[in-house]
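In: below is the sequence, then the predicted model.
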Amino acid sequence: MELTEELIDAHLDKVLRASGTALYNYSMASTIAAMRKAMRDAMLAARTKES
């Protein structure tokens, strides 16, 4: 499975909603980029541990 921006955003939004907010509440490009990077890194780490 390829880690597309859409997939990363979907998982990021799920985590944010669980904490009482949502991705659409964030508008600063640098903040969104940092959150996407953190989610991508977490997803890659999880994938590596599953292999």
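Out: Arrived safely, thanks for sending.
In: every contact and neighbour count from this point should use C-alpha atoms.
Out: Fine.
In: and the longest helix for this protein?
Out: Counting residues, the longest helix in the chain under DSSP state H turns out to be helix 29-50.
In: got another one to weigh against that:
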Amino acid sequence: MDDEMRAELERRLVLIEDAGGAEAALPPLPLTDLAAAVTALAVLTIALLWWVL
């Protein structure tokens, strides 16, 4: 492994470990996406329970 690749790997590891930093590896999930995922999970759960009963 060359030095440039090792430095990039170290940079990425630091980004993963320091999630609260200014330069995050991924942007935070928007609230609407989170709400949609929770709603879809609840609807799917209710539908599966209804189907089983």
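Out: Perfect, I can see it now. Please read these numbers as outputs of a predicted model, since none were measured by experiment.
In: TM-score of the superposed pair?
Out: In this superposition the chains share a TM-score of 0.46, using TM-score structural alignment, normalised by the length of structure 1; 27 aligned residues with a Cα RMSD of 1.7 Å.
In: still on that earlier bit, and the longest helix of structure 1, what's buried?
Out: Ile32, Met35, Arg36, Met39, Arg40 (16 or more other Cα atoms under 10 Å).
In: so the third one touches Asp13, yeah?
Out: If I follow you right, that is Arg36 of structure 1. No - applying Cα atoms under 8 Å as the test, Arg36 of structure 1 and Asp13 come out as separate, 10.1 Å apart.
In: who touches Ser30 of structure 1 in this structure?
Out: Ser30 of structure 1 makes no contacts at all, as judged by Cα atoms under 8 Å, 6 or more residues apart in numbering.
In: distance of it relative to Glu6 of structure 1?
Out: According to Cα to Cα, to the nearest Å, Ser30 of structure 1 stands 17 Å off from Glu6 of structure 1.
In: go on, Lys14 of structure 1?
Out: 12 Å.
In: ok, the two, which is more surrounded?
Out: Taking neighbours as other Cα atoms under 10 Å, Lys14 of structure 1 and Glu6 compare with Lys14 leading, 15 against 9.
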